[in-house]
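Visitor: here is a sequence together with a model predicted from it:
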Amino acid sequence: MAPLPISARMAKPRDKTLSPSTALLPPCPGPKLQPFEPQDALIKWGPRLGKTSTDDADSQGFVFRVEIASRAYAIKIFKFYHPASEKFYWETYLGKSYPLTKVIFYTDPFYAECRAYGRINQARNEGTVKEDIATRCHGYLLLTTEDMMWLEHEKGIDLRTDLIDEDLRRALGGDLRARAIVKDLETGDSGLNKGNIGRAWRNVSLQNSLNIYNRDVREENFMNGRIVDFGSSWTEPHAILDSADAKDADEAREQRLRDCSGFDEMTEKGRIKTTLKTPTSQHNLRPRKK
């Protein structure tokens, strides 16, 4: 792996006045993700990966290539998110009285990735899944104030700190450091093709078997036949899926079919010839989408 160019921001000691996080996240029932070790590691920032700035308004975060201890990683930095932006949806299932300090664990894209990767890492450690069904995740990282300022002022990154009000501050436990997740740096086979489409479907199917519903299955979210993004995912147990109305409507089944439908639409759009038969292609099912 070639080192980062000299023009990349050089690593600097991380702020020792901030306590390194040792907590598993999110702090609610269900799978959790461990912190990246060490939390105070030196980070050498490289180029931004993936989407361009024209896509930023609709994105959940930003992905950069970095080096930590001479090893290359991809780090996804999440924008701050306020559950009030989707209140009309989760209130339908959870009710108006459901506390924002809890609903954030099931709606924030950062916590969505923590929950999905927590379940995947657990399955790998237990031997339930013996292959990489998603890009490997090494834990979450809380950025320093210095890193946040550099990203905002030097790279033009909008972390949406404007969304932080007293309700969000309370929901985040008062810790307003930007959240990030450290993953393997995927290189090589981007997107989908005839050679990796079978592996991609197997990975989606295995994730569903672990009660992980990606809810955003599309070609841009695959590298080497593996999904690299879980920011929209639901992982059981999940407050919305466990609500009475959702159970009556079999919402979990709807989400599984949503992933299958997304996969079928993706192969059709990409004109990828395949003999794969997903549940939706077999029965011509098209689940409703949010």
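Guide: Sure, I can see it.
Visitor: when you work out contacts or count neighbours from here on, use the C-alpha atoms and nothing else.
Guide: Fine.
Visitor: what about stretch 261-269, distance to the chain center?
Guide: Put simply, stretch 261-269 sits 21 Å off its chain's centre (C-alpha atoms, centre = their mean, to the nearest Å).
Visitor: try stretch 42-52
Guide: Centre-to-centre, stretch 42-52 and its host chain are 17 Å apart (C-alpha atoms, centre = their mean).
Visitor: here comes the other one, which I'd like you to weigh against the first:
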Amino acid sequence: MSLSGPSESPPKPLPRAPGPKLAPFTRTAHAVIQFVNELGSPGQDGRVWEVKIRGKTYALKMISNISPTDYLRDDLAGHLVRDLSSPQFYAHYFDPFNCECRAYGRLKEENQEHLAVRSHGYLLLTHAQELEITRLITGTEDDRDDLWERTEKDRNLPVRAIVKDLVKGGHPFTAEQVPQMWADLKALHELGIMVRDINIFNHLNGKIIDFSRSWSTPHPGYTAIDRYDLREERSGDPHGLNRAVIEWGIGNRWAWDQVVIPDELVKCASGRSPNKYGPDPRVYNWLKWEKDPLVASEFMEKHVFTGSGNKEH
């Protein structure tokens, strides 16, 4: 099974690992891009700009090059109890760009793109585009390696980007949208997706806009994590949504007697629901999308983890 990355020609859906993948936005994964203006403040995993491509307006999330393996392993995958067998697997399953690709790929294959702000595919910036956006952000082209967190090893890798619908104006969400937000989150879990970063500013007009920390089945986080950490992970999404609703509502002086916060959400946020934290994303049948389910299943079982058992530090 090929596990090569975005340098392949012609470009393939990414990441090159079992499970969901996101196709390129164009046949070549390149496009003529007009950068209009930055949207919001730079996030922890990238920058989002309003752009025009082929006469249409989009939000383009540009993500720095694949994070160093030690950061992926020790920070983003720090709760795994088993080591992954290759640095490439840490990139496939924990790198923010690949996390987005996997979540959006799942929404596309299930025809459930309405559960989040829609993605249209990925792009790879050309050298000239990278210099242009660096100049627009910093005023000079000289800072591009620092801006995109490049090391000497990945200096020639392109900046990766996700093309999404542009949502203009509005608030993260309104009181009326809260029940639907909970329904959407449960539906994501039923599709094997945990967002793992639910907060006020991960929503626009009631829809999730960011999957850069998500886990999508199949994922090592679902199979190589101790019981306590898994409980914390599964409770994190409903707890985060419940907290975001309260914080945003207080800040905007909602009339709480008119706000409907689903009782199930409140119970799942604290683990007091009969089904604990809502639908279990681990039980999603991801193999139905694989051309050879047996090969894909065996690959996950025999090749993703080291044979040494417990994680070494």
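Guide: That came through fine. Computed from a predicted model, the values in this text were never measured in an experiment.
Visitor: what's the TM-score for these two chains?
Guide: The TM-score (TM-score structural alignment, normalised by the length of the first structure) is 0.77; 251 aligned residues with a C-alpha RMSD of 2.7 Å.
Visitor: what lines up with residue 132 of the second structure in the first structure?
Guide: When the first structure is aligned by TM-score structural alignment, residue 132 of the second structure is paired with residue 150.
Visitor: I should have written residue 13 of the second structure there, sorry.
Guide: Matched by TM-score structural alignment, residue 13 of the second structure corresponds to residue 24 in the first structure.
Visitor: how about residue 207 of the second structure?
Guide: So, by TM-score structural alignment, residue 207 of the second structure is matched to residue 226.
Visitor: contact partners for its match?
Guide: The contact partners of residue 226 of the first structure, by C-alpha atoms under 8 Å, 6 or more residues apart in numbering, come to 132-135, 199-200, 203.
Visitor: can you do 7 Å?
Guide: Listed by C-alpha atoms under 7 Å, 6 or more residues apart in numbering, the contact set of residue 226 of the first structure reads 133-135, 200, 203.
Visitor: residue in the first structure matching residue 271 of the second structure?
Guide: Counting by TM-score structural alignment, residue 271 of the second structure corresponds to residue 285 in the first structure.
Visitor: its match: how many residues sit nearby?
Guide: 14 (other C-alpha atoms under 10 Å).
Visitor: hang on, the earlier thing: relative to residue 278 of the first structure, how far out is the match of residue 207 of the second structure?
Guide: Using C-alpha to C-alpha, to the nearest Å, residue 226 of the first structure is found at 17 Å from residue 278 of the first structure.
Visitor: cool, and residue 20 of the first structure?
Guide: Counting by C-alpha to C-alpha, the gap from residue 20 of the first structure to residue 278 of the first structure is 44 Å.
Visitor: can you check residue 84 of the first structure too?
Guide: From residue 84 of the first structure over to residue 278 of the first structure the distance is 35 Å, taken as C-alpha to C-alpha.
Visitor: now do residue 99 of the first structure
Guide: Applying C-alpha to C-alpha, the value for residue 99 of the first structure to residue 278 of the first structure is 38 Å.
Visitor: more crowded one of the two?
Guide: Neighbours were counted for residue 99 of the first structure and for residue 278 using other C-alpha under 10 Å; residue 278 has more, 18 against 11.
Visitor: which residue packs closest to that one, ignoring adjacent ones?
Guide: residue 260 (6.2 Å; C-alpha to C-alpha, 6 or more residues apart in numbering).
Visitor: what about the aligned partner of that neighbour in the second structure, neighbour count?
Guide: Matched by TM-score structural alignment, residue 260 of the first structure corresponds to residue 238 in the second structure. Residues contacting residue 238 of the second structure under the criterion other C-alpha under 10 Å number 25.
Visitor: which element is residue 238 of the second structure on?
Guide: In the assignment (DSSP states H and E), residue 238 of the second structure maps to helix 227-251.
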